[in-house]
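Asker: Could you look at this predicted model? Sequence included:
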Amino acid sequence: MKYVSTRGQAPALEFEDVVLTGLASDGGLYVPQSIPEFSKEEIASWAGLSYQELALKIMSPFVAGSIPEADLKDLIDRSYATFRHDAIVPLVQTGHNEWIMELFQGPTLAFKDIALQFLGNLLDYVLKKRDQKVVIMGATSGDTGSAAIEGCRHCDNVDIFILHPYQRVSEVQRRQMTTVIENNVHNIAMKGNFDDCQNLVKTSFADQSFLPEGRQLAAVNSINWARIMAQIVYYFYCGLALGAPSRPVSFSVPTGNFGDIFAGYIAKRMGLPVDQLVIATNSNDILHRCISDNDHSKKALEHTLSPSMDIMVSSNFERMLFELHGRDGAKVAQLMEDFKSGEMTLGEAELAEARKLFSSYRLDDDAMVDVIRDVYEKTEYLLDPHTAIGVEAARKTRRSKDVPMICLATAHPAKFPEAVKKAGQTEDPALPHHMADLFEREEKYEVLDHDAEAVRSFVAGNCRA
């Protein structure tokens, strides 16, 4: 399997090179040269497979020619051995044909563990094979950072630097990152917002001359295709559990950087009968505005109670633009130039296709808190703020109650006690026992100004020999 850039000018690469490269040399994101497709009969034959067995079926075509099946199986098995639930992504029913897909059963209580436990093991595998060392530089709006650190903390050939927006993540999210005291782990609290952090990381990939000799940057953000690939699996797993492929299924996805819902789109392309994909956004609603009003303009970023979605530049939307425009890299490159100036407009045909593929909905903090309260009062099931937005978006946009609606629960509610308390809970939701002492652990992190040179100097000066 070869991979091509969404902007059409970078060379096609093999899977392992894509894992280590991150952004393409032309500034684009890598996608498979072709999307594997499975027949209805083949998908039906997977009913009853364990999550790990299914992951091997789904991922194998994407790594063909790069990783032997036995090695891929070992990577998958080791990656999901750290999860608390045997189903990896269990389903909980909260209404008629309404289901919650619990993606927070991993070590850091967020959906990012699904991909980043795998990516950490994958990086270790590739780097040891090549006798190579890399520097991971990533930006997080809350959950990617802790999941990336947990996945890479034991990697001998990786130094990891995670930027988070200073005082704009929850205390639990921050402490999950900053209490990992390993000599290859570095946390930077950068003054600014998530988009500032993400932009600094992107520009650092474009010019890596600040790194020590012999090092290159590797990406753990969802620009890395391996993360998208790992996320495709749970759409199939939960779809199969609820009757696919003999019946369609729908998904509502709390959406910030567009990687998670893009994985759902790829699952649909691969043969999963997906009826609806719902883009659920908070007040930072650029994706909802794009789908509903063809308004993909940048606005001031708001700080909300669902901080992992406080994003105005959704990196993976570029992958979707590539598909909407018939894989025309030159067209995508022009659209991204337009967006740099603050605004981007889809053509009529592309907008119509996007509306066929996606529904969308926006929810502000007050309405989100009401959803947490309402669902808890009726079911005694406690939602985190991001998941609550997904549940309400599903209810407001749902086309058919005959089709199972699966709402992706992207984080454990204990990560967001402020929102939970506003919904009427008198006590903070309890952290799982493996994290019960989180607030007593030593923290280590660096607070830096929004200054590219200062950040890059810190990175260069803290790489291990």
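Answerer: Thanks, I have it. Numbering: from 1, shown residues only.
Asker: For the rest of this, base every contact and every neighbour count on C-alpha atoms.
Answerer: Fine.
Asker: Could I get the buried residue list for stretch 89-108?
Answerer: By neighbour count on 16 or more other CA atoms under 10 Å, the buried set for stretch 89-108 is 89-91, 94, 98-108.
Asker: any idea where the strands of the stretch 351-465 of the chain begin and end?
Answerer: 358-362, 405-409, 446-448 (DSSP state E, counting those that start in this stretch).
Asker: Quick one: closest of those strands to Thr203.
Answerer: Smallest distance to Thr203 across the strands of the stretch 351-465 of the chain (CA to CA): 17.2 Å, for strand 446-448.
Asker: Touching that closest one from outside, list them.
Answerer: With CA atoms under 8 Å, 6 or more residues apart in numbering as the test, strand 446-448 has contacts from 166, 187-191, 454-455.
Asker: Most widely separated two among those residues?
Answerer: Tyr166 and Ala454 (15.2 Å).
Asker: Touching, Lys360 and Gln276? I think so.
Answerer: Just to correct that, residue 360 is Ser rather than Lys. No - taking contacts as CA atoms under 8 Å, Ser360 lies outside contact range of Gln276: 10.1 Å.
Asker: And the strands in the chain?
Answerer: For the chain, applying DSSP state E gives strands covering 2-5, 13-14, 30-32, 91-95, 98-102, 134-139, 158-165, 185-190, 217-218, 249-254, 274-281, 358-362, 405-409, 446-448.
Asker: structure B:
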Amino acid sequence: MNYKSTRGGELQNSTFATLHGLANGGGLYIPEKLPEVKLTYDELKNLSYQELSEKIIKLFFTEFSDEEIKNAVNNAYNNTTFTDENIVPVHKLNEKVSFGELFHGRTLAFKDLALSLFPYLLLLSKEKQKENKKILILAATSGDTGKAALEGFKDIDRINIVVFYPKNGVSPMQEEQMRKQLGNNVEIVAINGNFDDAQSAIKVIFSSEEFKKYANDHNVMFSSANSINIGRLFPQIIYYVSTYVNLVKAGTIKPNEEFNVVVPTGNFGNILAGFIAKKLGIPIKKFISASNKNKVLADFFQTGIYNKNRDFYATNSPSMDILLSSNFERYLYYALNENSERVNELITNLLSGGELSVNEEELKNIQNEFYGEFSNDDETVNAIKSVYENYHYLMDPHTAVAYSVYEKLDNSNLDKNTHTIIMSTAHPFKFPTPIAKALGIDETKNPYTILDEISETTGVKFPEKLTEVRNSEIRFSNVIDKADIQDFVKKYIKDLK
């Protein structure tokens, strides 16, 4: 399978696209043509998560042999990397709503599902491309990608990874997880800025010929761990396929019956993977993009205008504190009938003036499948409280944003007679403060003390992976200004042994 840029240009194979991450000119790689398959329940129902993974990965990475894919998948998804044998279990809340639990991996967040497999895809791509340079992975994180990427790539030979995160823009537990990360090839840097500042700086580095030459002179090449990379994006399709199968197996829906999906959305990779799953035959009726107070996506799906010229808010769902969603460009490509020229025009407007807008007809077509809504911090806490009191089920704040959004919608935007799956993106214990507030626990105490009380109150077991973090020493304390990211990367390259 060949890949091209969302903005047009040369074709590359999957190994080149995986290794390099970003296309020339700053566009994102997308398949020249999506696989022409129509996945059915009958062909999927007897497959394990691992076998489903092999089936999906083969569609998008045709340069790999069946054996190479099988080995990669079995290394990524097993009982040492995930604590639930289903990998992504489905929890039925009531007759109308279920949760797809994406948080049973090593770092307790949905990013584990792709970042457990991605390192193997990257190493295979490096081998196929006969690339001998050291790889430097640069990643920006709003909370969960950082730890999952660090865990996935730690101590891999000839690969180094540097993660940048907003100093005051992640939860205490997310920061603890990153600052205590083990590995001889990892670096974690806090910035005085927000996620968009870090992501934009990294995109400049990836697109800069000067930076590429500097890296090349030091026998280094750049790659990415964010979902701008196809090796990160396409493994996320798997859990939408498995969720459909599990909904049918549980008797919640019938084979071929449509269901809705609500996704807490920041950088747009998660919900985009679901959109592609629908293109492959999974019977998803409507996608709801759920935002927090940084509601740039919710506004777009309601008005057709994407305007990032607005105040940035630090919320209690920090992984969604994003104003410039990278994978949104890929979605635009498909929403606008794969018209690269139109995408290039709109993205140029967005990057130069901070705003893009689709026309009335384009918006109407978009709203047939997508809609957006937001919930603020108070509504998020109230959702956590309500669901716990009524169902004794504990949600993290991102999942709570999605649930709150679901509750807000009426039948004009979402058919609630159709079963809805909410993609639950993180374990609630990663976010002690909003959970404590919802449960009436003193939120001013030490985060671990708060979590002990939450565990005692709810009966939810303290996750083993957080116990490991609790007992570890802090290794990283770098804090730099957002304007110094590029200089930091140059020095890091220079000092690489």
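Answerer: It's in. Quantities reported herein were computed from a predicted structural model and do not represent experimental measurements.
Asker: With both chains overlaid, what TM-score comes out?
Answerer: TM-score for the superposed chains, counting by TM-score structural alignment, normalised by the length of the first structure: 0.96, backed by 461 aligned residues with a CA RMSD of 1.6 Å.
Asker: For the strands of the stretch 351-465 of the first structure, give me JSON lines that also has distance to Pro68 of the first structure and mean neighbour count.
Answerer: JSON lines is the format used below for the strands of the stretch 351-465 of the first structure (distance: least, CA to CA, whole Å; neighbours: other CA atoms under 10 Å):
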{"stretch": "strand 358-362", "distance to Pro68 of the first structure": "36", "mean neighbour count": "22"}
{"stretch": "strand 405-409", "distance to Pro68 of the first structure": "31", "mean neighbour count": "29"}
{"stretch": "strand 446-448", "distance to Pro68 of the first structure": "41", "mean neighbour count": "16"}
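Asker: Turn those strands into CSV, columns for distance to Cys155 of the first structure.
Answerer: Converted to CSV, the strands of the stretch 351-465 of the first structure look like this (distance: least, CA to CA, whole Å):
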stretch, distance to Cys155 of the first structure
strand 358-362, 38
strand 405-409, 29
strand 446-448, 22
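Asker: Mind checking the ones you listed for the one nearest to Glu392 of the first structure?
Answerer: Per CA to CA, nearest to Glu392 of the first structure of the strands of the stretch 351-465 of the first structure: strand 358-362, 8.4 Å.
Asker: In the second structure, what range does the closest one match?
Answerer: Using TM-score structural alignment, strand 358-362 of the first structure lines up with residues 370-374 of the second structure.
Asker: superposed on the first structure, where does the matching stretch end up, distance-wise?
Answerer: Following superposition, stretch 370-374 of the second structure is found to deviate from the first structure by 1.1 Å on average (mean CA distance after the TM-score superposition for the first structure).
Asker: Need the residues that contact that stretch.
Answerer: With CA under 8 Å, 6+ apart, stretch 370-374 of the second structure has contacts from 286-293, 295, 297-302, 401, 405, 413.
Asker: 10 Å instead?
Answerer: Contacting residues not belonging to stretch 370-374 of the second structure are listed as 261-265, 275, 285-303, 363-364, 380, 401-402, 404-406, 408-409, 413-414 [CA atoms under 10 Å, 6 or more residues apart in numbering].
Asker: Could you report the neighbour count for Ile114 of the first structure?
Answerer: The criterion is other CA atoms under 10 Å. On that basis, Ile114 of the first structure has 25 neighbouring residues.
Asker: That one -> the second structure?
Answerer: With TM-score structural alignment as the criterion, Ile114 of the first structure matches Leu113.
Asker: Please report the distance of that match from Asn78 of the second structure.
Answerer: 11 Å (CA to CA, to the nearest Å).
Asker: can you check Asp84 of the second structure too?
Answerer: Computed as CA to CA, the Asp84 of the second structure to Asn78 of the second structure distance reads 9 Å.
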